[in-house]
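Visitor: Can you look at this prediction? I've put the sequence above it.
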Amino acid sequence: MDYLLLTDADIAHEPDSLRELVRAAEANGLDLVSQMARLRVVTYWERLIVPAFVYFFAQLYPFRWVNRPRGRTAAAAGGCVLLRREAAERAGVPEAIRQAVIDDVALARTVKRSGGRIWLGLADRVDSVRPYPRLGELWRMVSRSAYTQLHHNPLLLLVTVAGLAVVYLVPPAAVVAGVLTERPAPQAMGAAAWAVMAGTYIPMLRYYRQTLWLAPLLPLTALLYLLMTVDSAVRHHLGQGAAWKGRTYARPSAAP
């Protein structure tokens, strides 16, 4: 057995998906090949939040940086990971990631640090059938690991919140302020920034086969993600740890 396929019970694979994963690994000398499964997008809340989940993930872990052999950025999508057995043994998997909450990212980081080559991208033949029909379920999906991704660091939390506010909330606020005060300059600058922001979101909406009218709503989605991230930090500092699928992970004593 040369490879291990790590996947979730809610992931649907096309008949040739495994063959394509192995082919990619062999052709490019990769030790870990991961594809972000296309999540279900049916309800209103799924349309509003799910494409943005991948959009923000790709900003936190840019795929090009992840795929650079000598780059420090490492990430994977746990729904679909093909792992070379020799690379797993060399990296000490699974012992090396046994306590990790975000185990897919920890796996990619461990493999890359041990000298392995990794690749992360969007999937065409792998889909998640797990439904998240209500806001509460999507909220828990994001907040369970948001603060962990920030290494439980309050300074990184402040920078992230400030960054989300400046990039996604200030432009529409400037437009509204310009209209109310009849000042064309902030209105024009805010509208231009809003248009650029929406334009960067369009490729992800197309990937999810969603209407492009969702692009101007990105500030609203970003506000929800900002609140989810803050909620994740609050839960951590209350000692509640990360809860997911009926399990609660203890609050770590120090940032990893």
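Guide: Great, that's in hand. The structure presented is a predicted model; accordingly, all values stated were derived computationally and were not measured.
Visitor: okay, CA-based contacts and neighbour counts for the rest of this
Guide: Will do.
Visitor: For Arg247, give its distance to Thr7.
Guide: Separation of Arg247 from Thr7 (CA to CA, to the nearest Å): 19 Å.
Visitor: does the residue nearest to the spatial centre of the chain count as helix, strand or coil?
Guide: In the chain, the C-alpha closest to the average C-alpha coordinate belongs to Phe57, at a distance of 2.8 Å (CA atoms, centre = their mean). With DSSP: H, G, I helix; E, B strand; the rest coil as the basis, Phe57 sits in helix.
Visitor: about what we covered before: which of Arg247 and Thr7 has more residues huddled nearby?
Guide: Summary of the neighbour comparison: Arg247 and Thr7, criterion other CA atoms under 10 Å, with Thr7 having more neighbours (17 against 8).
Visitor: what about the longest helix in the protein?
Guide: Residue-count comparison of every helix in the chain, with assignments taken from DSSP state H, identifies helix 184-207 as the longest.
Visitor: So what touches that one?
Guide: Residues external to helix 184-207 that are found in contact with it (CA atoms under 8 Å, 6 or more residues apart in numbering): 51-52, 54-55, 168, 170-179, 211-212, 214-216, 218.
Visitor: Repeat the analysis, applying 7 Å as the threshold.
Guide: Residues from elsewhere that reach helix 184-207, judged by CA atoms under 7 Å, 6 or more residues apart in numbering: 51, 55, 171-172, 174-175, 178-179, 211-212, 215-216, 218.
Visitor: Please apply the same query to stretch 240-256.
Guide: Judged by CA under 7 Å, 6+ apart, the contacts made with stretch 240-256 from elsewhere in the structure are 144-145, 151-152, 235-236, 239.
Visitor: and here's the other structure:
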Amino acid sequence: MSTIAWIALASAAAWAYLLLGHGFFWRTDQRLPAPAEKPVEPDRWPSVAVVVPARDEADVLPRSLPSLLTQDYSGPLEVFLVDDGSTDGTGELARELAARHGGRPVTVSSPGPPAPGWTGKLWAVRHGIALARAGHGGDHEGGAGPAEFLLLTDADIAHEPDGVRHLVAAAVGGRLDLVSQMARLRTANGWERHIVPAFVYFFAMLYPFRRVNRPGARTAAAAGGCVLLRTETAVRAGVPDSYRQAVIDDVSLARAVRRSGGRLWLGLADRVDSVRPYPGPAELWLMVARCAYAQLWHNPLVLAVAVAGLGVVFLAPPAAVCAGLLTGDAAAGALGAAAWAAMAGSYVPMLRYYRQSLWQAPALPLTAALYLAMTVDSAVRHYRGRGAQWKGRTYPRPDPTRAA
């Protein structure tokens, strides 16, 4: 066989493994009960403290914060919004929204600039957890003791009214220490529709949800936008002190919980939505590039392997089909077509989840090429000192000597 045929054979073999032996990552059935189903209710609804780190989120807060204030939850629930040095009036707006909508008590606080060795978000999370463990917010009297559960959620995440109830029911009923849902991201414009489903697809490929949810498994991951965590587990796992420099904080959180002996569950959300808009390709590019190289441990050798792997798995199949058509290489064409068909088929469930046209499935190699470019750019940004940039801050490579 020709060289391109051998590469196509390697790609086809890789897809056979990915479809059947990689935790069925392409399936979208890891979810909490459907909206029409009522969760199995515990005998007593435990107390929940919602911790919301927020930095310059005035644009999205009017859609996200009220969804927490109006939760249909029978147990005690309090919201702690931690203003991480915002310059757009996020803290003041949060107080206005709390006064306007009523409902659950809200504490708005600010810990000041992050201490050396901390990312801003995790410094804010640490402050919020400390308030929750104190038993009450600074703006309210009569706290009922430390919250039994922590809901760590981003400021751009909107929750359906029964969202907390379903999360807690899953944690209590399944004796889980961490329950996390991958929020449904926006797909309102063409770029979002093209990039977002693939973003979640690639995340699931890196961290197959079924493997994460298997007791005792080594794979650990969470989706940072929506994480329900037992407070006692957070203390035992050193959350967030044990990973205070992490840029990919959700995966680091899950690993810390698993190391402490905790049980995890990760799935796709039906009641949790991100309201953050990505109006153009630049915003989406930054979303991926700011953390892609961190996902590869800032290691150039791992980057080279990842680039080669993506090339063989995603780019070689259409190249082999084209070579087969142009040169008459039947083996290359047939093997490339088989691998391409497997690839497209694996993408269909995610497109259905996002209610997108299935015609996008055969175009996955183009999207993969775009993600490959984003990953390389992430490494370039890192070595130019502009690696993990977010909301006006740039974080260096984590220093292992500062680990907790």
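Guide: Everything's here; your move. Only a predicted model underlies this, so the values are computations on that prediction, with no experimental measurement involved.
Visitor: Got a TM-score for the pair?
Guide: Overall, the chain-to-chain superposition scores 0.96 on the TM-score scale (TM-score structural alignment, normalised by the length of structure 1); 256 aligned residues with a CA RMSD of 1.4 Å.
Visitor: what about the residue mapped onto the residue nearest to the centre of structure 1 from structure 2, distance to Gly328 of structure 2?
Guide: Counting by TM-score structural alignment, Phe57 of structure 1 corresponds to Phe203 in structure 2. Shown here: Phe203 of structure 2 relative to Gly328 of structure 2, a distance of 37 Å by CA to CA.
Visitor: Okay, strands next: where are they in structure 2?
Guide: With DSSP state E as the criterion, structure 2 has strands at 48-54, 77-83, 106-109, 149-153, 157-159, 178-184, 226-230, 264-274, 388-390, 393-395.
Visitor: Please dump these into TSV; it should also carry distance to Ala217 of structure 2 for every row.
Guide: TSV is the format used below for the strands of structure 2 (distance: least, CA to CA, whole Å):
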stretch	distance to Ala217 of structure 2
strand 48-54	28
strand 77-83	32
strand 106-109	37
strand 149-153	23
strand 157-159	29
strand 178-184	14
strand 226-230	19
strand 264-274	10
strand 388-390	29
strand 393-395	31
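Visitor: Can you say which of those is nearest to Ala12 of structure 2?
Guide: The stretch from those with the least distance to Ala12 of structure 2 (CA to CA) is strand 264-274; that distance is 27.8 Å.
Visitor: Spatially nearest residue to Glu160 of structure 2, not counting backbone neighbours?
Guide: The shortest distance from Glu160 of structure 2 to any residue that is not its chain neighbour, by CA to CA, 6 or more residues apart in numbering, is 5.0 Å, and that residue is Arg271.
Visitor: show me the residues around the equivalent of the one you found over in structure 1 that make contact.
Guide: Alignment note (TM-score structural alignment): Arg271 of structure 2 maps to Arg125 of structure 1. Arg125 of structure 1 makes contacts with 13-14, 17, as judged by CA under 7 Å, 6+ apart.
Visitor: ok, those residues vs Glu46 of structure 1, which is closest?
Guide: Of all those, Glu46 of structure 1 sits closest to His13, with 21.0 Å by CA to CA.
Visitor: residues touching the residue in structure 1 sticking out farthest from the centre, list them.
Guide: Largest separation from the mean C-alpha position in structure 1: Glu182, at 39.2 Å (CA atoms, centre = their mean). Contacts were defined as CA under 7 Å, 6+ apart; by that measure Glu182 of structure 1 touches no other residue.
Visitor: Kindly provide the distance from the aligned residue in structure 2 for it to Ala5 of structure 2.
Guide: In structure 2, the residue matched to Glu182 of structure 1 (TM-score structural alignment) is Gly328. Using CA to CA, we find Gly328 of structure 2 at a distance of 12 Å from Ala5 of structure 2.
Visitor: burial count for the counterpart of Val302 of structure 2 in structure 1?
Guide: Matched to structure 1 by TM-score structural alignment, Val302 of structure 2 sits across from Leu156. Leu156 of structure 1 has 14 neighbours, counted by other CA under 10 Å.
Visitor: Next: Ser357 of structure 2.
Guide: 11.
Visitor: Alignment lookup: it to structure 1.
Guide: Alignment note: Ser357 of structure 2 maps to Thr211 in structure 1; criterion TM-score structural alignment.
Visitor: In contact with that match, which residues?
Guide: By CA under 7 Å, 6+ apart, the contact list for Thr211 of structure 1 reads Leu205.
Visitor: same check, this time on the one 10 residues further on
Guide: With contact taken as CA under 7 Å, 6+ apart, Thr221 of structure 1 is in contact with 48-49.
Visitor: That one pairs with which position in structure 2?
Guide: Going residue by residue (TM-score structural alignment), Thr221 of structure 1 aligns to Thr367.
Visitor: For Ile195 of structure 2, see how far away that match is.
Guide: Between Thr367 of structure 2 and Ile195 of structure 2 the distance is 7 Å, computed by CA to CA.
Visitor: Need the contact partners of stretch 20-39 of structure 1.
Guide: Outside of stretch 20-39 of structure 1, the residues that reach it under the criterion CA under 7 Å, 6+ apart are 76-77, 79-84, 87, 116-123, 126-129.
Visitor: which part of structure 2 lines up with it?
Guide: Aligned using TM-score structural alignment, stretch 20-39 of structure 1 spans residues 166-185 in structure 2.
Visitor: tell me which residues in the matching stretch are buried?
Guide: 166-172, 176-185 (16 or more other CA atoms under 10 Å).
Visitor: Go ahead and confirm the match of Val302 of structure 2 touches Leu150.
Guide: Yes: with contact defined as CA atoms under 7 Å, Leu156 of structure 1 and Leu150 form a contacting pair (6.0 Å).
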